[in-house]
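Engineer: Make a model of this:
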Amino acid sequence: MKKIKILAIVGSLRRESFNRQLATAAQAVIGEQADFEVLEFADIPMMNQDIEFPAPQAVSRVREKVKEADAIWFFTPEYNHYFPGVLKNLLDWLSRPISDSEPQVLAGKPAAISGISPGMSGTGIAQDHLVTLISFLNMNVMNTPRLTIPNAMQQVNGQGKLELTASKPFLEKQAEAFLRFIQNRK
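Structural biologist: Next comes the predicted model:
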């Protein structure tokens, strides 16, 4: 049986962002149950129809990663009650058809959403906006459970690294649910 491929998209480009650390924690929870890769996309240019065809090499590379994945797991921060512009830019590129004969790469992909923030919302508002967009892009969204972790600093060790305490069982529950969700759509 082919192993499930999960592509994690982190909505922050910062190397040690809380959401990148959360994605790493999710990868550890998934373990050998699936292949899990964090997408690197810092080299994606701003969406510009003047350079859309042929797509820049970085965009083509990212599209291939998405096409190869069985599912997408988003990890988003919340900036001003919204998901970050870098994530919106990436989704703008991924939402465009590749060519006249090849459609966009997100349609039909199972998607899960998690997020952690230093504030009280735990990224819930940003996640709601993200669900609106990826639903419009025809992704197959697992609406429950979603993971929203507020007050990130309460789960950070003395070295500034995320150590999930109270939130770890919720991440484990979401990972289990997402694996089932993906399997049921294959």
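Engineer: Please count neighbours and contacts with C-alpha atoms only from this point.
Structural biologist: Noted.
Engineer: what helices or strands is the longest helix seen in the chain leaning on?
Structural biologist: When the chain is parsed with DSSP state H, its longest helix is helix 168-183. Secondary-structure packing of helix 168-183 (3 or more CA pairs under 8 Å, 6 or more residues apart in numbering; DSSP states H and E): helix 18-30, strand 110-116, strand 147-149.
Engineer: Same list (those) but as a markdown table, adding mean neighbour count.
Structural biologist: What follows is those, written out as a markdown table (neighbours: other CA atoms under 10 Å):
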| stretch | mean neighbour count |
| --- | --- |
| helix 18-30 | 21 |
| strand 110-116 | 26 |
| strand 147-149 | 23 |
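Engineer: I'd like to know which of those is closest to F136.
Structural biologist: Closest approach to F136 among these (CA to CA): strand 110-116, 12.7 Å.
Engineer: If I take the very next helix or strand once past that closest one and strand 110-116, what angle do their directions form?
Structural biologist: Toward the C-terminus, strand 110-116 is succeeded by helix 124-136 as the next helix or strand (DSSP states H and E). With axes from the mean of the first three to the mean of the last three CA atoms, to 10 degrees defining the directions, helix 124-136 sits at 160 degrees from strand 110-116.
Engineer: what's the offset of helix 124-136 from the middle of its chain?
Structural biologist: Its chain's average C-alpha position is 12 Å from that of helix 124-136, according to CA atoms, centre = their mean, to the nearest Å.
Engineer: Report the next helix or strand after it in sequence order.
Structural biologist: Following helix 124-136 in sequence, per DSSP H and E, is strand 140-141.
Engineer: Could I get the helices and strands packed on helix 168-183 in a markdown table, plus columns for distance to W93?
Structural biologist: Formatted as a markdown table, the helices and strands packed on helix 168-183 follow (distance: least, CA to CA, whole Å):
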| stretch | distance to W93 |
| --- | --- |
| helix 18-30 | 21 |
| strand 110-116 | 17 |
| strand 147-149 | 26 |
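Engineer: And the ones you listed: which comes nearest S135?
Structural biologist: Closest among the helices and strands packed on helix 168-183, using CA to CA: strand 110-116, at 9.6 Å.
Engineer: Second input sequence below; structure requested for side-by-side comparison:
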Amino acid sequence: MAKKILAVVGSLREGSFNRMLAMKAKELVGDEAEFEILDYSGVPLLNQDIEFPAPEAVATAREKIKEADGIWIFCPEYNHFFSGVLKNFLDWMSRPVSNTEGQVMNGKKIAISGISPGMSGTALAQDHLVTLLAFLNADIMNMPRLTIPHAMGLIKDGKLELGESEKYLLRQKDAFLKFIEE
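Structural biologist: Model (predicted):
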């Protein structure tokens, strides 16, 4: 049975660099695994007043997380941190599903990649993200992580052309598929 990878893009913008990177990863994964980019745009701001029952978008996202063999997070960097929408999403995923079922990130295999217009390539944001994911007891593939700087120079006719960086995304894809199998 094919492994399932669920991609979580930390930006909701349709033309985001990290969405483009997720699409490139999907292309490289090909038929080696099922690869879905999660649409979590309907997840509301976390509010315990609406926690139970969970809003439909939250319940759907939780089910997708539970069904996935691996979660590949494509992490932008905003002010040396990961995005607010990604934080909000992970806050919802960190909450118990019910009185009998815990949070869905526990033990999940995670890979992290990121691309940014700046020089850090999302390295600082990824370090903060690892701290949160470790707290949630996710199983993080810490090596290799992928950080790609200077995104603006990689956009050609509105599309991401990784050039020399593509080999690093390919290495990460191969490593993540092996990590999922462990």
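Engineer: right, so of the helices and strands packed on helix 168-183 of the first structure, which gets closest to V66 of the first structure?
Structural biologist: Closest approach to V66 of the first structure among those (CA to CA): strand 110-116, 11.3 Å.
Engineer: Now the closest one on the second structure. Mean distance?
Structural biologist: Following superposition, strand 110-116 of the first structure is found to deviate from the second structure by 0.2 Å on average (mean CA distance after the TM-score superposition for the first structure).
Engineer: matching residues in the second structure for that strand?
Structural biologist: Under TM-score structural alignment, the alignment places strand 110-116 of the first structure onto residues 109-115 of the second structure.
Engineer: got it, and stretch 160-178 of the first structure?
Structural biologist: Taking TM-score structural alignment, stretch 160-178 of the first structure hits residues 158-176 over in the second structure.
Engineer: gap between the residue positioned nearest the centre of the first structure and Q154 of the first structure?
Structural biologist: The centroid of the first structure falls nearest to F74 when counting by CA atoms, centre = their mean (1.7 Å). Relative to Q154 of the first structure, F74 of the first structure is positioned 22 Å away (CA to CA, to the nearest Å).
Engineer: The residue nearest to the centre of the first structure touches G11, doesn't it?
Structural biologist: Yes - applying CA atoms under 8 Å as the test, F74 of the first structure and G11 come out as touching, 7.4 Å apart.
Engineer: could you measure S16 of the second structure against F81 of the second structure, distance?
Structural biologist: Using CA to CA, S16 of the second structure is found at 16 Å from F81 of the second structure.
Engineer: ignore the last one, I71 of the second structure
Structural biologist: 20 Å.
Engineer: Could you check which of those two is surrounded by more residues?
Structural biologist: Each of I71 of the second structure and F81 has its neighbours counted (other CA atoms under 10 Å); I71 has more, 29 against 18.
Engineer: So the more buried one belongs to a strand, correct?
Structural biologist: Yes - the assignment for I71 of the second structure by DSSP: H, G, I helix; E, B strand; the rest coil puts it in a strand.
Engineer: which residues touch it?
Structural biologist: I5, L6, A7, V8, I65, K108, K109, I110, A111 (CA atoms under 8 Å, 6 or more residues apart in numbering).
Engineer: What is the aligned counterpart of it in the first structure?
Structural biologist: Under TM-score structural alignment, I71 of the second structure pairs with I72 in the first structure.
Engineer: who's in contact with the one helix or strand V86 of the first structure maps to?
Structural biologist: Here V86 of the first structure sits within helix 85-95, counting by DSSP H and E. Here helix 85-95 of the first structure makes contact (CA under 8 Å, 6+ apart) with 10-13, 41, 44, 46-47, 59, 63, 104-106, 137.
Engineer: What's the ChimeraX line that selects buried ones from the residues you listed?
Structural biologist: Applying 16 or more other CA atoms under 10 Å to the contacts of helix 85-95 of the first structure, the buried members can be selected in ChimeraX as follows:
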select :10,11,12,41,44,47,59,63,105,106,137
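Engineer: ok, S98 of the second structure - contacts?
Structural biologist: Per CA under 8 Å, 6+ apart, neighbours of S98 of the second structure: F52.
Engineer: where does the counterpart of it in the first structure land in three-state SS?
Structural biologist: By TM-score structural alignment, S98 of the second structure lines up with S99 in the first structure. Using three-state DSSP, the secondary structure recorded for S99 of the first structure is coil.
Engineer: Please report how far S99 of the first structure lies from I44 of the first structure.
Structural biologist: For S99 of the first structure, the distance to I44 of the first structure equals 18 Å [CA to CA].
Engineer: before we move on, what about A175 of the first structure?
Structural biologist: 28 Å.
Engineer: about what we covered before: got the buried residues for the longest helix of the first structure?
Structural biologist: In helix 168-183 of the first structure, counting by 16+ other CA under 10 Å, buried: F170, L171, E172, Q174, A175, A177, F178, L179, F181, I182.
Engineer: quick one: contacts for the closest residue to the last one other than its chain neighbours?
Structural biologist: Distances taken as CA to CA, 6 or more residues apart in numbering put P110 closest to I182 of the first structure, at 6.2 Å, once the chain neighbours are dropped. Remark: with contacts taken as CA under 8 Å, 6+ apart, P110 of the first structure is in contact with D70, A71, I72, M139, N140, V141, M142, F181, I182, R185.
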